[in-house]
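Undergrad: Predicted model follows, preceded by the sequence.
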Amino acid sequence: MSKFLYTSFVLLFLLVSAKAQETQTEIVPPYNIKTVTFVQNGNNVVPIFELGSTFEFQFDDLFASEANYYFEVIHCDYNWRPTDIPKTDYISGLDNQRITDYSNSFNTLQIYSHYRLPFPNQFTTQLRLSGNYMLRILNEDREIVLSRKFILFENHSTVTAQVKRSRNLTNIDHKQNLDFAILSNDITFQTPLQNVKVLLLQNGNFQTAIKNIVPQYTIGNQLIYKYDKETQFWGGNEFLYFENKDIRAANNNVGRVGANNDIYNAYLYTNAARGNQIYTNYEDVNGNFVVKNINASNNAIEADYAWVYFSLSAPAFQINKDIYITGMFNNYSLSPEYKMDYNTEKGVFEKAVMIKQGFTNFQYTAADKKGVIDFENAVDGNFYQTENEYTILVYYKEATDRYQRVIGKGNANSINIVN
């Protein structure tokens, strides 16, 4: 082999290897892909599942052309880089197969094709390993249409947690702090400062996750985390919501309904920024949503889509911030599709978003021009009283392990916050 060919081969190998080790990020779906969600026991859920359990991935295609979509599952490490474990070791069966479970909408103004990908399925009989996974949906040309994270965990440790107010007087009214402990059920931790990692989530939002927190101290085989600053989250405010289960009538927080276009329009009441107001208990489902048509027997294909018109009065954010409408319904996306426009005549931010009917939680998210979210100066403020759901995931890798297992999961809710 000539020196030139050898050098070219080495460079190509290094390039492919580097690309394979790139950190996996979630790909925002195109406009025609809507209501992307993980479902378990009939409910939309945060994608954290016990190893061996069953769950589904679902989405709608507004083109309704019964397009062929394929799925690919990638096992990742703690930092969402693909592991070097052969696919046959973490999948019993195959991926890169066509999604065959789909059906077209019925009796809706907005037509769509609804796709379901259960796990396990006829191709992938089992996911064998715990850890981080990236699910990719591909088109016929094997181009990535969208991708979503999900996590599988094992029950080898007990996680106890409590939500406390900040010990820092500057943020005592605005932040919530997680105190937690990890007790192994059947594993003797080896060098836990290096081998044990945690992931802290607020309302299942991966964008605000806290990582790389080492145990503060250990008691036998128990790891204690009693930090203040390192495990703090901004409290935020309760999510807003609207309900259009009966798409032809004005329901909760829907001011009026129209049908000027080919589909229904739902005009919401104008929201005022709540950052400078006192905290008010506002029941929510922590960002989640429910697809529901009260006149349907199968909501997955009989629930219709509507143009939902959002309106926000937030004069303080007029100049230097962009405002987005976010929630689990769009995976907290900061894509242009959800960026609000400022109406100078009315003095409010406005945006129309196509959303599947039902019950939907949402919030207004302020970010700079580079997409960096300003959590401290949130549109609706930060309050320690806000009810938030927290999840603690425990990762562990011994010296002889090939990957980081997720060996435990804990939950805490700030409704029981203490000083």
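TA: Thanks, I have the structure now. Numbers count the residues shown, from 1 in each chain.
Undergrad: CA atoms for contacts and neighbours, from now on please.
TA: OK.
Undergrad: ranges for the helices of this protein?
TA: For the chain, helices defined by DSSP state H occupy the ranges 3-20, 87-90, 192-195, 299-302.
Undergrad: Name the residues of the first one that are buried.
TA: To tie it back to what came earlier, the one meant is helix 3-20. By 16 or more other C-alpha atoms under 10 Å, helix 3-20 has no buried positions at all.
Undergrad: How about the second one?
TA: Buried positions in helix 87-90, judged by neighbour count with 16+ other C-alpha under 10 Å: Tyr90.
Undergrad: ditto for the last one
TA: Along helix 299-302, these residues count as buried under the neighbour rule (16+ other C-alpha under 10 Å): 299-302.
Undergrad: need these in TSV with distance to Phe59, can you?
TA: Output for those, formatted as TSV (distance: C-alpha to C-alpha, whole Å):
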residue	distance to Phe59
Asn299	13
Ala300	9
Ile301	11
Glu302	14
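Undergrad: Glu26 - how many residues pack around it?
TA: By other C-alpha atoms under 10 Å, the residues close to Glu26 number 15.
Undergrad: and of the buried residues of helix 299-302, the nearest to Glu230?
TA: Ala300 (41.4 Å; C-alpha to C-alpha).
Undergrad: From Ser113, how far off is that closest one?
TA: 10 Å (C-alpha to C-alpha, to the nearest Å).
Undergrad: just Thr344 next, same as before
TA: For Thr344, the distance to Ser113 - C-alpha to C-alpha - is 38 Å.
Undergrad: Check it against this one:
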Amino acid sequence: MKKSACLFIVCFLAGITCFAQTLPFDNSVYRHEIKSVEFFNSKKQASFPVIDLGSGETVTLGFDDLSGGSRTFNYTIQHCDATWKPSNLSPAEYLESFTDDRINDYYYSSATFQKYTHYEVKIPNRNIIPKISGNYILKVYEDSDPTKLVLTRRLYIVGKRVSVSANIITSNNVAARRTNQKVNFTIDYTGLPVQNPNTDIRAFLMQNARPETGIMNNKPTYIRGTQLVYNDVNINDFAGRNEFRHFDTRTLKLNSERIAKIYKDTANTVMLLGDPNRNLPNYTLLYDLDGKFYILNQDGSDPRRDADYAHMYFSLASNKSEADGTPYIVGQFNDYKLDNNSRLTFDSRGRWYTNLLLKQGVYDYQYIWVSNASKQPDDIILEGNYFETENEYQLLVYYRQVGSRYEQLVGYNLLSSAKQ
């Protein structure tokens, strides 16, 4: 993977200053033959990978290896702080069991053009058991060699010790009332030994599980007894953005809503209808998955092994040329990476195009524009920005006890702008 793919781009895409920062751990895939990485709470496919400590809940990791055959993949988890820097702990301090394990469950593809091997593991299990709450990075590597990194995923383990209440309102900024969504929230830490609420507790808020949109709240607006209130007019104000685009390839026998043509020969080829620029004056209601994707095959019995791959062809009419900048196609399916794999190419007809090899299922995606002048990513210029957009927000509360060498994850709340 290119170095640019390892850049974690923190930016407020509604015109607020952006900057790039190299983080040690994020959601990344480091081998081109590894595809369709899923990581979710095992109760629900595509859900946010958060579980309660000691609850019996698990997360499921699944991925395909297109090189075929079977390989030796090992994995481990490492404790991190709220900003995803490694905690100053030894594995014995955050793991009850072994420090790493091998992925033993795998399945060979069946009746597919594209041959692959599907690997799967659930965590915690009898060999990998975290014993403290917090952020964990899951690392998968080959041949028991941690330097042969295959992929990384962010895992959130909550030891609930605070209560959180929140609501989503229109922006306090009059100029942004039609575009922005503001999140106000209160943390009640009753029973938690907090010496200085301004430094012991902080909260991270992100939109649609996208860390690059996240805002770290280091200090509350004010303190009311054991309640920390975060409602300053200038904080936690998010661009509403737009609903995601989508396509459906649960079957490759019939054209679905967004599919123009399906070709079958020695491989599957799917031509999607052209995508327009959606930065329009008014919001249009569309149902989406908030950026998620689901691996599904309605013509088979187990999509882990019988869902096929297809070369998906995308085209975009942006009214912009190579002299202006470059669009990228992103979603949870590619971890929102801006790299050569997600970059579109300009053709002689004045349109942008690309093709991606994707497994059957339902996918959300959007286009991000990077201007040649500013070099900054912007997902509003091609998609639009509306207060009415339905978004999910993940609120994570971290606590560092005085004298402790690590941060605990003590609270989590999932919000939806559609349920306010």
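TA: Arrived safely. None of these values were measured; they are calculated from a predicted model.
Undergrad: And the TM-score between these chains?
TA: TM-score for the superposed pair, counting by TM-score structural alignment, normalised by the length of structure 1: 0.89. Supporting figures: 392 aligned residues with a C-alpha RMSD of 1.8 Å.
Undergrad: hmm, back to that, just the closest of the buried residues of helix 299-302 of structure 1 to Ile373 of structure 1, please.
TA: Ala300 (32.7 Å).
Undergrad: Can you find the partner of the closest one in structure 2?
TA: Here Ala300 of structure 1 is matched to Arg304 in structure 2, going by TM-score structural alignment.
Undergrad: which one is that match nearest to, not counting chain neighbours?
TA: Nearest in space to Arg304 of structure 2, with sequence neighbours left out and distances taken as C-alpha to C-alpha, 6 or more residues apart in numbering, is His118 at 6.4 Å.
Undergrad: for Phe333 of structure 2, same thing?
TA: Phe293 (6.3 Å).
Undergrad: Redo the helices of structure 1 as a markdown table? Include distance to Thr35 of structure 1.
TA: Output for the helices of structure 1, formatted as a markdown table (distance: least, C-alpha to C-alpha, whole Å):
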| stretch | distance to Thr35 of structure 1 |
| --- | --- |
| helix 3-20 | 29 |
| helix 87-90 | 28 |
| helix 192-195 | 37 |
| helix 299-302 | 10 |
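Undergrad: For Gly410 of structure 1, which of those helices is the nearest?
TA: With C-alpha to C-alpha, the closest approach to Gly410 of structure 1 among those belongs to helix 192-195: 18.0 Å.
Undergrad: on average, how far is the closest one from the matching bit in structure 2?
TA: By mean C-alpha distance after the TM-score superposition for structure 1, the fitted helix 192-195 of structure 1 averages 0.7 Å away from its aligned residues in structure 2.
Undergrad: Identify the residues contacting that helix?
TA: Residues outside helix 192-195 of structure 1 that contact it (C-alpha atoms under 8 Å, 6 or more residues apart in numbering): 189, 214-215, 395-398.
Undergrad: Can you list the buried residues in stretch 102-114 of structure 1?
TA: In stretch 102-114 of structure 1, counting by 16+ other C-alpha under 10 Å, buried: 102-106, 110-114.
Undergrad: Tell me the residue in structure 1 aligned with Asn127 of structure 2.
TA: Taking TM-score structural alignment, Asn127 of structure 2 has Phe123 as its aligned residue in structure 1.
Undergrad: likewise Tyr106 of structure 2?
TA: Aligned counterpart of Tyr106 of structure 2 in structure 1: Tyr102 (TM-score structural alignment).
Undergrad: So that match sits against His114, correct?
TA: Yes - using C-alpha atoms under 8 Å, Tyr102 of structure 1 makes contact with His114 at a distance of 5.4 Å.
Undergrad: which residues in the stretch 101-250 of structure 1 form strands?
TA: 101-104, 113-119, 124-127, 131-138, 144-153, 157-165, 175-184, 196-202, 205-211, 217-219, 222-225, 232-234, 240-243 (DSSP state E, counting those that start in this stretch).
Undergrad: Give me the mean distance between the fourth one and structure 2.
TA: Superposed on structure 2, strand 131-138 of structure 1 shows a mean distance of 1.0 Å to its aligned residues (mean C-alpha distance after the TM-score superposition for structure 1).
Undergrad: which helices and strands does that strand pack with?
TA: strand 70-76, strand 144-153 (3 or more C-alpha pairs under 8 Å, 6 or more residues apart in numbering; DSSP states H and E).
Undergrad: at 10 Å what do you get?
TA: Counting contacts by 3 or more C-alpha pairs under 10 Å, 6 or more residues apart in numbering; DSSP states H and E, strand 131-138 of structure 1 is packed against strand 70-76, strand 97-98, strand 144-153, strand 389-396, strand 405-413.
Undergrad: Structure 1: matching residues for stretch 225-245 of structure 2?
TA: Alignment of stretch 225-245 of structure 2 against structure 1: residues 220-240, by TM-score structural alignment.
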